[in-house]
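> Attaching a predicted model along with its sequence, questions to come.
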Amino acid sequence: MAYYIADGWRAAVATAGIVSILYAGVFYRYVRNTPQGATYFSPKKLGPMEVTSKGDFILYIIMTMPIFIAMAIICWRLSPSGVALLSETTTYLIMAGLGAWFIISSINSYRFNKDNLKNGVLELHRYKFKQVALLDLAYMVTFGSEVAVVSMFPLLFTTEYGYSPAKAAVLAGFFMAMNLVARPAGGYLSDKIGRKKTLMLTVVLSSVGYLGLSQINPGWNFWSIAIIVVFCSFFVQAGAGATFGVVPTIKRRLTGQIAGMTGSYGNVGAAGFLLVNSFFSSTIFFTVICLSCAVVSVMIFFFLDEPKGKIAEIMPDGSVQLIDVS
């Protein structure tokens, strides 16, 4: 639509907006918080994420830093040093605001978790925040790299490869279209063969896919490039699905917050990888993502715990329910 009619991009964006609004109504009408008969567990109180040990609190603060750094990168890209949509004064004010926001957020997180840090938490109700941190990193190199690649693909293939806009859009479309199959497949395999194994395998093969993309050049024919694109895309998006296959197994009442933080790391990855693309060639861009995937896969292998056994949640009547996560 965006290519074949006048002002097609406006029509495409408007159509997407209309469909989204209509689907929002359908979703609200028919989707439940939980399956029929299941209990909906929510955080004990609203606020920052609950952690259950001092080490986890430190790791939580460390893992919130890249989120603010990503926003600072976007601000810098809009500053006079980038596309000049923001004035220098506005840029400094936003940067200062982000710094203050991080400090206030950290203080509020400490206040929120003060009792847990001072008095401790029963072993039954503890969870390991490292699980969340590893999922953040996995989503950063999967969905984050996907957003970055789709953003730069059209310009790469039109300027460096001499493809027409339609032909370049086809390759970008190949990368996105795999999402329809690959992301559900990642979740399905996570259920069937194990969550850690699936996540590690998909991230490793994503690294292989990006290694392949780092080798392409204008001398390659279209279909050879397309095969590499489809291979890489499948495992990148399967990795994103496998990441969210682990999220509900960590702490049921915090699932929404864990999912939100994990999802935010997609933006962290996109901002970071596109920053690399701004300064270096596409070969280096793909190589950086390849190495990032490799490093994260090693971290998953050594530090991610395979979900097993049961997690405990408190029912509305005060009783404890054990939920099987194996």
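Thanks, I have the structure now. Residues are numbered from 1 along each chain as shown.
> For the rest of this, base every contact and every neighbour count on C-alpha atoms.
Fine.
> can you tell me how far the spatially most central residue of the chain sits from Pro218?
By Cα atoms, centre = their mean, the chain has its centre lying nearest to Gly266, at 2.9 Å. From Gly266 over to Pro218 the distance is 29 Å, taken as Cα to Cα, to the nearest Å.
> Pasting the second one now:
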Amino acid sequence: MSETHIVDDSRKLRLLNFADQKIRMLHLTWFAFFLTFVIWFAHAPLLIHIKEALDLTTAQVKALLILNVAITIPARIVVGMLVDRYGPRIIYSSLLFISALLCIGFAFANTYEALALFRFLLGFVGAGFVIGIRMVGEWFPHHQVGTAEGIYGGWGNFGSAAGAMLLPTIALMFGGENGWRYAIVSIGVVSAIYSLVFYKFARNTPKGSVYFKPKKSGGMVVTSWRAFWALILMNIPMYLALAMLAWRLSPAGVNLFSDNMMYLMWVLLAVLFVVQTQQIWRVNIEHLRAGVPEVDRYSFKQVGILNIAYFATFGSELAVISMLPLYFLETFEGLSAVEAGLLASGFAFMNLVSRPMGGWFSDTFGRRKSMLFLIAGLAVGYFLMGLMDSYWWIPMAVLVTMACSFFVQAGEGAVFAIVPLIKRSMTGQIAGMAGAYGNVGAVVYLTVLSYVDYSTFFYVISASAAVGLIAVAFLNDPKGHIVEVGEDGTVHRIAVG
């Protein structure tokens, strides 16, 4: 039995020490994620120009926003499987290059149908996050992995805010009625070039380390019958979220397609659920019947709890970011649209420090303890946001909002500080499922918002976070070692706590 670890006793990451290969890998990887977020939300700051250029209706614009996230839920599951099987180097390079082509296609679309198709397909780029989680987990030891994953997630997530600042300026530099097209093309070109850079310089693992792959592909491998049934149950909310998205695109929502098309999509989702369940059965039935050796076991309970936590953290972040500018504009008299947007932008800007801090908390003070503290903080934060009204002093409202966003994003960092410590060979799939649950949360929260007022919306998030807090109370701190078996049969012990 061999001991697989990375020797580094310091918890502090020296981010400017480019002589350290793992630091170089971290910078390579967070910038790849940064680019995927710029591409994913490149349309958002340019929507006014896109609307004018193609003479779109308000309903068509809303449909584009929904289409942008529709495919991300299944994409994160699929990409998680691919990265576990083939490694992050080839999968991230491929994703960046394919996304670049789709981005350029969107920029030159001249009909709404083409625009909608490319926007729908570009939702796949939102799965890029999953790839880097496995990559960073391979390079950093357990006492640094939370901080490293937080930097990866926080700095990469900033791509949406950076795009919002840079792309309108680039469009103005090009000028003319097609300036927005060239701005979007420019980020596509950068992504294509960077895909080659990433492929040339990135490595899946440190020299001498083994890249562990799942023994079977086509579905998540579980190690007990209880976990098998839990996995089936946890897939259901993802299909329900996709069904909700179809409903929002029907006449009951933005009227992109007919009721009959919505029913057809519901039937298709039901069929896909049956097919996926059969795949999970096929992948797991043999070893579950034979009995899983102790060395191969892992706790699926950990996965389920992290799914619930990410539902409340990232799900609420996506939902709140999309409504916060309008909330400030409608709640506080005297604010202009620009001022409301600037005040609301602080929620996303906190990612730069909040996610890394959440990961650092997890590395320093313990996984479970940090999660409990951060989830409790966001539950209180959203409750206070529910109390806000037009009588509040605006600086106080902004302070409460920023404090809440810290707990939300630090909670996200704490979730992915644990993901690489559950089962190394399945980190991509575990990250994919947790990431998908974040998108499910956004769909659910935004659907709730369409029926209730702003205060009730914040109270609902707070209540769901309280449920998440109860779940996190049952989380186990990763301790000792996890065991992986190489393709040659060699047993490796990997320190996780």
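Happy to help now that I have it. A quick note: this is a predicted structure, and the numbers were derived from the prediction, not measured.
> Post the TM-score for the overlay when you can.
Once superposed, chain against chain, the TM-score is 0.94 (TM-score structural alignment, normalised by the length of structure 1); 325 aligned residues with a Cα RMSD of 2.0 Å.
> Do I have it right that the residue nearest to the centre of structure 1 meets Ala148?
No: the pair Gly266 of structure 1 and Ala148 does not pass the contact test of Cα atoms under 8 Å, sitting 9.6 Å apart.
> Can you tell me, leaving aside adjacent residues, what's nearest to Ile66 of structure 2?
Nearest non-adjacent residue to Ile66 of structure 2, counting by Cα to Cα, 6 or more residues apart in numbering: Leu245, 7.1 Å away.
> swap in Phe332 of structure 2?
Ser390 (5.1 Å).
> which residue in structure 1 lines up with that neighbour?
Aligning on TM-score structural alignment places Ser390 of structure 2 opposite Pro218 in structure 1.
> tally of neighbours for that match?
12 (other Cα atoms under 10 Å).
> and it, which of the three is it?
Put simply, Pro218 of structure 1 is coil when judged by DSSP: H, G, I helix; E, B strand; the rest coil.
> Distance check, it against Tyr163 of structure 1.
10 Å.
> What of Val149 of structure 1?
Taking Cα to Cα as the measure, Val149 of structure 1 falls 17 Å from Tyr163 of structure 1.
> To which residue of structure 1 is Tyr239 of structure 2 aligned?
That one, Tyr239 of structure 2, aligns with Phe68 by TM-score structural alignment.
> Check the burial of that match by counting its neighbours.
17.
> Quick check: chain neighbours aside, which residue is closest to it?
Using Cα to Cα, 6+ apart, the nearest residue to Phe68 of structure 1 is Leu98, at 6.5 Å.
> Please name the residues that touch the residue nearest to Ile66 of structure 2.
The neighbours of Leu245 of structure 2, taking Cα atoms under 8 Å, 6 or more residues apart in numbering as the test, are Ile66, Ala70, Val443.
> before we move on, the earlier item: count the neighbours of whatever residue of structure 2 lines up with the residue nearest to Phe68 of structure 1 for me.
Correspondence of Leu98 of structure 1 to structure 2, assessed by TM-score structural alignment: Leu269. Applying other Cα under 10 Å, we find 16 other residues in the vicinity of Leu269 of structure 2.
> Helix or strand for Leu269 of structure 2, just tell me which one.
Here Leu269 of structure 2, judged by DSSP states H and E, is contained in helix 259-290.
> If you count neighbours, what's buried in the following helix or strand past that helix?
Later in the chain than helix 259-290 of structure 2, the nearest helix or strand by DSSP H and E is helix 300-331. For helix 300-331 of structure 2, the neighbour count (16 or more other Cα atoms under 10 Å) marks 300-321, 324-325, 328-329, 331 as buried.
> thinking again about what came up before, and the gap between the match of Leu98 of structure 1 and Ala75 of structure 2?
14 Å.
> Could you do Cys103 of structure 2 as well?
Distance from Cys103 of structure 2 to Ala75 of structure 2, counting by Cα to Cα: 17 Å.
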